[in-house]
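# What follows is a predicted structure for the sequence shown.
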Amino acid sequence: MLIRPVSRATLPQEIVKALTDLIMKRVWKPGDLIPSEKELAIRFQVGRSTIREAVKSLVVLGVLEARAGEGSFVREPTSELLSGAFRWGLLLSEGNLDHFVDVRVLIEVECARRAAANRTDDLVARLRTSIDDMRAEPMDHNAFMEADTRFHLAIAHAASNPIFENMGSTIQSIVRIWYPKTYYIPETKGRTVSEHQAIADAIADGACDAAGDAMRAHLLAAGHRLRTLVPAVQRS
């Protein structure tokens, strides 16, 4: 009875909110097996792909643990680098959007600078392949998001710092929940591709400052696009 249809069923974010709300209310406690993908899809009245994306994001965030052949279980809270409370707060609260963009800029601009300093032919090829994939799938939101994620993770990896890479992975798991709603803005995908191209070109040239500037411009533009769709909130 506690699982009801959500209002914006096309957005995995709404499913994430609903699932984490149940966990925070202790309907499901650490160690509990949550209902199957099929059952959740029926209860929420959404497609199984929406449930799958939401559960996948919660696994990446460390809220759930996926066990092959068994299902998804609620994880015990941990004291990892980015705590569960911090990550959940960024994910679930519109009021934290500006703070999240600030964090993205601080982390990803430095990653882009380091990627340019550490540039390799393999890195440049991976970035260009991701951009080509984004151009090739203009109407497929999931494929576009996957290519976008690969682009940013490749840069985080190229920073050659495992903490940057870990934080970059966490950032992308949050991006996958929030940012797909901007795909319904007609110019979003074209502008995203252009912004990625500027970043990739600067990294390919080994231009650290230009790579950082291009990344900053992209993140601020992406944040602005999302902000236009998020309800006005009171900022602390």
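Everything's here; your move. As the structure is a prediction and not an experimental result, all values here were calculated from the model.
# okay, CA-based contacts and neighbour counts for the rest of this
Noted.
# So which residue is smack in the middle of this structure?
The structure's the chain has its C-alpha centroid closest to residue 175; by C-alpha atoms, centre = their mean the separation is 2.4 Å.
# Enumerate every residue touching that residue.
With C-alpha atoms under 8 Å, 6 or more residues apart in numbering as the criterion, no residue contacts residue 175.
# how about the strands in this structure?
Using DSSP state E, the strands found in the chain span residues 64-67, 71-74.
# Using a markdown table, lay out the ones you listed together with distance to residue 211 and mean neighbour count.
Output for the strands of the chain, formatted as a markdown table (distance: least, C-alpha to C-alpha, whole Å; neighbours: other C-alpha atoms under 10 Å):
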| stretch | distance to residue 211 | mean neighbour count |
| --- | --- | --- |
| strand 64-67 | 35 | 18 |
| strand 71-74 | 39 | 20 |
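# this is the other structure I want to compare:
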Amino acid sequence: MFSGHCPVCVTEGTPMDYSSLFAELPKGSLSDIIVDRITNALISGELKPGDRIPTETEFAEKLGVGRNAVREAIKVLVAFGVLEIRRSAGTFVVDHYKTSLLNPMIYGLILSEHSMSELLDVKIALSNSVMYLAMKEASPEDIAHLRELGETFRTAMNDPGTDNEACYQASLAFNEFLGSITHNPMLDQLDSVVRRIAAFTRHAAIEKSREIGEPDLLPANYLKEVDLIEEGGQSKIADFMDERMELWKRLLL
């Protein structure tokens, strides 16, 4: 089993020990195992953003596998937006994750069977965390802009000349900005995954509230959320989320 030093770390400029990357492989799909090995190295900090990873040849030689398995693993991680290939320089861990690229979590959730109730429970759980952090981290300017977005959504919903798609975009703008003012990129990214998975529920809720002649239901809920964030009323979050869940059930179930 290899336990020496591997290529120079580009960001640090000093040799790094990649011994865990080259530990003896368990049984299973070789490309999947290599993907998992690189992923674990990222989680542990053995590989960091900007680092150059070992070459296909180095991986193949140290692991005793064919280059095709290594190449397939690298292709997967490039598709996921985790690695990038720089011509004549090698393969590197990306400096910043691009949310526009393939997110495997989204496909995993899409391909799994989930009920509407389960989805709403997840939305509430994340909304709770987002609201809590927004209360702690949002600046007065953040809250003022969030209120503007809420009022824009209200105007769109109450204007018969504004179509449902425009209302959806106004709702999305409010929620995307709300996620950003938590100033917690990890939570914001998780929230963005659920927003994407649950996009159809937002469309359906907007359409239903306008159909039943109550277009202000959702905007009023959004603006109440802004009020609570501004007040810092953390003790009121649970009651607000219960109210929101009842609203979603009314419009979606």
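Right, received. Where do you want to start? This structure is a prediction, so every number in the text was calculated from the model and none was measured.
# Once they're superposed, tell me the TM-score.
Once superposed, the chains reach a TM-score of 0.55 (TM-score structural alignment, normalised by the length of structure 1), with 148 aligned residues with a C-alpha RMSD of 2.7 Å.
# rewinding a little: tell me which residue of structure 2 lines up with the residue nearest to the centre of structure 1.
With the correspondence set by TM-score structural alignment, residue 175 of structure 1 lines up against residue 198 in structure 2.
# so how far is residue 60 of structure 2 from its match?
To residue 60 of structure 2, residue 198 of structure 2 is 41 Å away according to C-alpha to C-alpha, to the nearest Å.
# cool, and residue 164 of structure 2?
In this view, residue 164 of structure 2 and residue 60 of structure 2 are 54 Å apart by C-alpha to C-alpha.
# Equivalent analysis for residue 106 of structure 2, please.
Distance from residue 106 of structure 2 to residue 60 of structure 2, by C-alpha to C-alpha: 31 Å.
# Of the two, give the one with the bigger neighbour count.
Remark: of residue 106 of structure 2 and residue 60, residue 60 carries more neighbours, 18 against 14, as counted by other C-alpha atoms under 10 Å.
# Tell me the counterpart of the more buried one in structure 1.
Aligned partner of residue 60 of structure 2 by TM-score structural alignment: none.
# how far is the helix or strand hosting residue 60 of structure 2 from where the chain is centred?
Element membership for residue 60 of structure 2, per DSSP states H and E: helix 56-63. Its chain's C-alpha centre and that of helix 56-63 of structure 2 lie 32 Å apart, by C-alpha atoms, centre = their mean, to the nearest Å.
# now for it, which elements pack on it?
helix 67-79 (3 or more C-alpha pairs under 8 Å, 6 or more residues apart in numbering; DSSP states H and E).
# surely residue 73 of structure 2 meets residue 39?
No: at 10.7 Å, residue 73 of structure 2 and residue 39 do not qualify as touching, with contact defined as C-alpha atoms under 8 Å.
# Who has more neighbours out of these two?
Neighbours were tallied for residue 73 of structure 2 and for residue 39 using other C-alpha under 10 Å; the higher tally belongs to residue 73 (21 against 17).
# Aligned to the more buried one, what sits in structure 1?
Taking TM-score structural alignment, residue 73 of structure 2 has no aligned residue in structure 1.
# Please identify the nearest residue in space to residue 73 of structure 2, excluding sequence neighbours.
Among residues not flanking residue 73 of structure 2 along the chain, residue 31 sits closest, at 4.7 Å (C-alpha to C-alpha, 6 or more residues apart in numbering).
# does the one you found belong to a helix or a strand, and which?
Element membership of residue 31 of structure 2, judged by DSSP H and E, is helix 30-44.
# Quick check: buried residues in that helix?
Using 16 or more other C-alpha atoms under 10 Å as the test for burial, helix 30-44 of structure 2 gives 30-31, 33-35, 37-39, 41.
# nearest to residue 117 of structure 2, of those?
Nearest to residue 117 of structure 2 among the buried residues of helix 30-44 of structure 2, counting by C-alpha to C-alpha, is residue 39 at 32.1 Å.
# Quick check: that closest one vs residue 93 of structure 2, distance?
To residue 93 of structure 2, residue 39 of structure 2 is 11 Å away according to C-alpha to C-alpha.
# ok, now how distant is the match of residue 175 of structure 1 from residue 109 of structure 2?
Using C-alpha to C-alpha, we find residue 198 of structure 2 at a distance of 10 Å from residue 109 of structure 2.
# Looking at structure 1, name the residue matched to residue 143 of structure 2.
By TM-score structural alignment, residue 143 of structure 2 lines up with residue 124.
# Now for that match: which residues touch it?
200, 203-204.
# Keep only those residues that stay in contact in structure 2.
On the basis of both residues aligned by TM-score structural alignment, their matches' C-alpha atoms under 8 Å, what survives of those in structure 2 is 200, 203-204.
# in structure 1, which spans are helices?
Using DSSP state H, the helices found in structure 1 span residues 12-24, 37-44, 48-60, 84-92, 97-117, 121-136, 141-158, 162-178, 188-204, 208-227.
# could you redo those helices as a markdown table and give each row distance to residue 71 of structure 1?
Converted to a markdown table, the helices of structure 1 look like this (distance: least, C-alpha to C-alpha, whole Å):
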| stretch | distance to residue 71 of structure 1 |
| --- | --- |
| helix 12-24 | 15 |
| helix 37-44 | 9 |
| helix 48-60 | 10 |
| helix 84-92 | 21 |
| helix 97-117 | 31 |
| helix 121-136 | 31 |
| helix 141-158 | 23 |
| helix 162-178 | 20 |
| helix 188-204 | 34 |
| helix 208-227 | 33 |
